[in-house]
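1. sequence and predicted structure below; questions after.
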Amino acid sequence: MSFSSHVLDSVSGTPAERMRLRLHRLAGEVYEEVASGVTDSDGRLKGWELREGRYRLEFATGEYWQAKGFNTFHPEVTVTFTVDDDAAHYHVPLLVSPFAYTTYRGS
């Protein structure tokens, strides 16, 4: 299974470039980090391979907003999701501002 993410900055209306993401997979009762990366100039991160299981994707929103000179309510955004289809592509987009965010399962 392949994975991608796309982060958009709703303050500027542009891609959220250089946001750090970390991916953790549930192993027993604890989550273990399996990948990390930074969004590209289009706010995208892609190329991670996943297997079935439960994951936590952490977006370092606090670092991102601090670098832009904003205070933020959310120091990070964590999206927990389940991978259950070997043939599917998993896409997790994030629309962010300093005080709000939204996400969904993309395609």
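-> Ah, there it is. Quantities reported herein were computed from a predicted structural model and do not represent experimental measurements.
2. C-alpha from now on. contacts and neighbour counts both.
-> Will do.
3. show me the strands in the chain, by range?
-> Along the chain, counting by DSSP state E, strands occupy 2-9, 14-15, 20-27, 30-38, 44-49, 53-59, 77-83, 89-97, 100-103.
4. one more to weigh against that first structure:
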Amino acid sequence: MAAAAESSPLSTHVLNTADGVPAARMALSLHRLDSKLMIWNMLNVGTTNEDGRCPGLITRETFTPGMYKMRFETGSYWQTLGQTSFYPYVEVVFTISDPVQKFHIPLLMSLFSYSTYRGS
């Protein structure tokens, strides 16, 4: 698994900014848009580790140009902490034109807000 994680061209890191900790044990999924049928195909599912990261989301061989989305199950995460979030989930949609590059999608979240950006 470590070799797959190191070679993955796509990574994420989720931070619980309300408590100042990584968002551990959050479910997420990765999808790619079928541009002909205009439907999302699920590629992989995962759960963040204790550091809020989910390594090995996709292999370099299957990472092709196109539109992708990462769906973070934020509502379920907050429920496990005994709290209610305004957002039941967060979807981050992004376009990959050069799959040779490395892409990092961080999610910074609290109960009532979130932000993301393209990291390196």
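-> Looks like it came in fine. This is a predicted model, so every value here is computed, not measured.
5. out of the strands of structure 1, which gets nearest to Asn71 of structure 1?
-> With Cα to Cα, the closest approach to Asn71 of structure 1 among these belongs to strand 89-97: 10.3 Å.
6. that closest one aligns to what range in structure 2?
-> Counting by TM-score structural alignment, strand 89-97 of structure 1 pairs with residues 102-110 of structure 2.
7. which residue in structure 1 aligns with Thr64 of structure 2?
-> When structure 1 is aligned by TM-score structural alignment, Thr64 of structure 2 is paired with Arg51.
8. tell me the spacing between that match and Leu26 of structure 1.
-> 11 Å (Cα to Cα, to the nearest Å).
9. excluding chain neighbours, what is closest to the match of Thr64 of structure 2?
-> By the measure of Cα to Cα, 6 or more residues apart in numbering, the closest residue to Arg51 of structure 1 outside its immediate chain neighbours is Met1, 6.2 Å from it.
10. ok, now Thr80 of structure 1?
-> Of all residues not flanking Thr80 of structure 1 in the chain, Arg56 sits nearest, at 4.3 Å (Cα to Cα, 6+ apart).
11. tell me how many other residues crowd the one you found.
-> By other Cα atoms under 10 Å, the residues close to Arg56 of structure 1 number 19.
12. list the contacts for it?
-> By Cα atoms under 8 Å, 6 or more residues apart in numbering, Arg56 of structure 1 lies in contact with Leu23, His24, Arg25, Leu26, Tyr31, Thr78, Val79, Thr80, Phe81.
13. and the counterpart of the third one in structure 2, how many residues sit next to it?
-> For Arg25 of structure 1, the aligned position in structure 2 is occupied by Arg32, per TM-score structural alignment. Using other Cα under 10 Å, the number of residues around Arg32 of structure 2 comes to 23.
14. Arg32 of structure 2 touches Met38, doesn't it?
-> No: Arg32 of structure 2 lies out of contact with Met38 (Cα atoms under 8 Å); the separation is 10.0 Å.
15. which one is the match of Arg25 of structure 1 nearest to, not counting chain neighbours?
-> Spatially, and ignoring its direct neighbours in sequence, Arg32 of structure 2 is nearest to Tyr68 (4.4 Å; Cα to Cα, 6+ apart).
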